[in-house]
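**Student:** Provided below for reference: sequence and predicted model.
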Amino acid sequence: MKKWGILVLMMSIALHGFAGPFTVKDIPRDVEREIFNHFSGSGKERRQEVEDAKEAYVRLQNKAYDSDIPKEDLEIIIVRLHQMYGTNFQKQVGEFDREVAQYKDMVRRVEEKVRLETQKTELENQKAKKEIEELSFRHGMSKEVFQAILEKAEEKYPKDFVAQKYFLEGAIEFSTLKNKMKTEVGVFIKNRLLFSYFIKKKCSIFKKLVDILLQNVLYTKYVHENIFRKEIHMKKLLSILFLTCSCFSFAEHRISWEAVGALPAQKSYDKNIGTAGLLQGMIDDYVIVGGGANFPIKPLTEGGSKVTHKDIYLLKESKNGLKLLEQIQWNTPIGYGASVSTGKEIYYLGGSPEAAHNKDVLKVSVKTEK
């Protein structure tokens, strides 16, 4: 209940004050009650203490009225004094001038900082304005195009010459890069027989692709809203064009895929459903694969367990595809190791699920008997 009374008192100070000149008659009831309840005892001494507190409260209010501090900030000072000294208004009157002096000093320092920052910003703004004038003589674009971009910058960032300058610089760099790219792409096309071939053949699909690349991939955009820049470089474009050439060259040199056989089932299983993480490589004209893992009983999604296999297959190319010459089982299962072919041997590093063998290095070779 006492906390509520203090809160009401502070609200009275904030809401009823500063209407001045202030008299004893203007003291709010809740403030008067708080002062009366603060002093104990009876008789003349208590009455004098109450009167002194009221007089101090009136002086505090008139000091606030005479100050040139905004009402909102003044209320903060008054409430702060009450929080520190309660109903000891004599003490509050004595501290009021010090609080006001501290407030004014803080305001002065803030205003000085704002003034310096504003001055600095204005200097940067004027410097950018002069740089914009210099850009108008060395932009490398037609006068009409530059003027249109300048008007767009002024519309987007009115009176902000720093942002306008960045906008213009981005547009100029984009224009320069675009022209440079067109020139280099022209040279690139002339020096590529594949490009010449397609141009002579009037390949419409290729022409459309080049147009798209020139219009969209040859794109450098500077995002000036936040003064961040993003750029697609010439090297990336040439890489894309080179890759495109290689793709088109498949018309003459296609990579073909076809089935040449199937591996038999691993020992103890009905069929080979395919494995991952195989040992693999070639020795002369022999193909060797083996090991690997799969889920031969049930898929993983149905709760199946992964099995790593021991089987190693020796295969050789024939008229009908790859022919199985031999199937053996290694001592331990292997899978997900690293295969290194040297021409005469295949080295298989690690890959065993068994802790005792997961650092093993397996050497595979082919023995031919005449």
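**Tutor:** Received it, and whenever you're ready, just let me know what you need. Numbering: from 1, shown residues only.
**Student:** make it CA atoms for all contacts and neighbour counts henceforth
**Tutor:** OK.
**Student:** Correct me if wrong, but residue 289 is in a helix.
**Tutor:** No - judged by DSSP: H, G, I helix; E, B strand; the rest coil, residue 289 forms no part of a helix; its state is strand.
**Student:** what's the distance between the closest residue to it other than its chain neighbours and residue 322?
**Tutor:** Spatial nearest neighbour of residue 289, excluding adjacent residues (CA to CA, 6 or more residues apart in numbering): residue 280 at 4.3 Å. Using CA to CA, to the nearest Å, one obtains 14 Å as the distance from residue 280 to residue 322.
**Student:** returning to that earlier point: whichever strand or helix holds the residue nearest to residue 289 - contacts with which helices or strands?
**Tutor:** Residue 280 is part of strand 276-283 when elements are defined by DSSP states H and E. If contacts are counted by 3 or more CA pairs under 8 Å, 6 or more residues apart in numbering; DSSP states H and E, strand 276-283 sits against strand 286-294, strand 338-341, strand 346-349.
**Student:** Which one of those strands lies nearest to residue 187?
**Tutor:** Ranking the helices and strands packed on strand 276-283 by proximity to residue 187 (CA to CA) places strand 338-341 first, at 42.1 Å.
**Student:** second one coming, line it up with the first:
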Amino acid sequence: MTKKIILGVLLFGSYLFAAQIQVPEAVEKELNKSARTLSGSDRVQFINWQKTAYIQLEQIAKESGLPEVEIARIQKRLHQMYGSNYRKQLQVIDDEISDYKELVRRVQEQNANVKPDEATNTLAQRELTITLANTTIPKEILDIYSNNAKELYPGNYVAQKKYMESIISTFPQVLEWIKNNKSILN
């Protein structure tokens, strides 16, 4: 009986040790440094609170869909602003990600509205004509997308070409999805 109790206590202790929140060593050192003024359970609670925030911060960054370089840049800026206060960083990271995505959207919108020079536009028009002639997509479907490209980018054959190349490259995947999901569409 006593062996079972001792074994249970050992297992429980190892469980508690394994359940500690794992963060990189540099983060651990920063948190310990920032919690120097606290003592006892307040210190442990503060550090665990910040570790949880750090892990949530990393998860949000990973799920944001931003390039790694931009995630690192945002994290560096937040760290410069708030130091090891990961709770505060967690409060503002969504705004930072939204700001970045909005900036990218505005730049893409502006680039789409910029008309290329005449030579580039003429070359893109010829390449677009050749691309459309050599595709296996049915003409009726191609005409729908071609009309959309003309509406979205009037007179900008460089943008129309990019749009149509995107459609042509993804069309087999769309077609495959339709074949595999006929029951949903009926």
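**Tutor:** Cool, got the structure. The model shown is predicted, which means the values in this text are computed figures rather than measured ones.
**Student:** residue in structure 2 matching residue 110 of structure 1?
**Tutor:** Using TM-score structural alignment, the partner of residue 110 of structure 1 in structure 2 is residue 107.
**Student:** now residue 34 of structure 1
**Tutor:** Per TM-score structural alignment, residue 34 of structure 1 is aligned with residue 30.
**Student:** that older thread, what range in structure 2 matches the strand holding residue 280 of structure 1?
**Tutor:** Aligned using TM-score structural alignment, strand 276-283 of structure 1 spans no residues in structure 2.
**Student:** That strand: which residues count as buried?
**Tutor:** Buried residues in strand 276-283 of structure 1, counting neighbours by 16 or more other CA atoms under 10 Å, are found at 277-283.
**Student:** center of structure 2, which residue is that?
**Tutor:** residue 65 (0.9 Å; CA atoms, centre = their mean).
**Student:** so how far is residue 59 of structure 2 from that one?
**Tutor:** Relative to residue 59 of structure 2, residue 65 of structure 2 is positioned 11 Å away (CA to CA).
**Student:** circling back: nearest to residue 42 of structure 1, out of the helices and strands packed on strand 276-283 of structure 1?
**Tutor:** strand 286-294 (98.1 Å).
**Student:** which helices and strands sit right next to the helix or strand following the closest one?
**Tutor:** Downstream of strand 286-294 of structure 1, the next assigned helix or strand under DSSP H and E is strand 307-308. Applying 3+ CA pairs under 8 Å, 6+ apart, we find strand 307-308 of structure 1 packed against strand 286-294.
**Student:** which position in structure 2 aligns with residue 240 of structure 1?
**Tutor:** Match for residue 240 of structure 1 (TM-score structural alignment): no aligned residue.
**Student:** How about the contacts made by residue 240 of structure 1?
**Tutor:** Not one residue lies near residue 240 of structure 1 by CA atoms under 8 Å, 6 or more residues apart in numbering.
**Student:** for it, helix, strand, or coil?
**Tutor:** helix.
**Student:** Show me which positions of the host helix or strand of the match of residue 110 of structure 1 end up buried.
**Tutor:** Assigned by DSSP H and E, residue 107 of structure 2 belongs to helix 86-113. Counting neighbours by 16+ other CA under 10 Å, one finds that the buried residues in helix 86-113 of structure 2 are 86-90, 93, 96-97, 100, 112.
**Student:** And for residue 74 of structure 1, the neighbour number?
**Tutor:** Using other CA atoms under 10 Å, residue 74 of structure 1 has 21 other residues around it.
**Student:** measure whatever residue of structure 2 lines up with it to residue 32 of structure 2 for me?
**Tutor:** Alignment note: residue 74 of structure 1 maps to residue 71 in structure 2; criterion TM-score structural alignment. For residue 71 of structure 2, the distance to residue 32 of structure 2 equals 25 Å [CA to CA].
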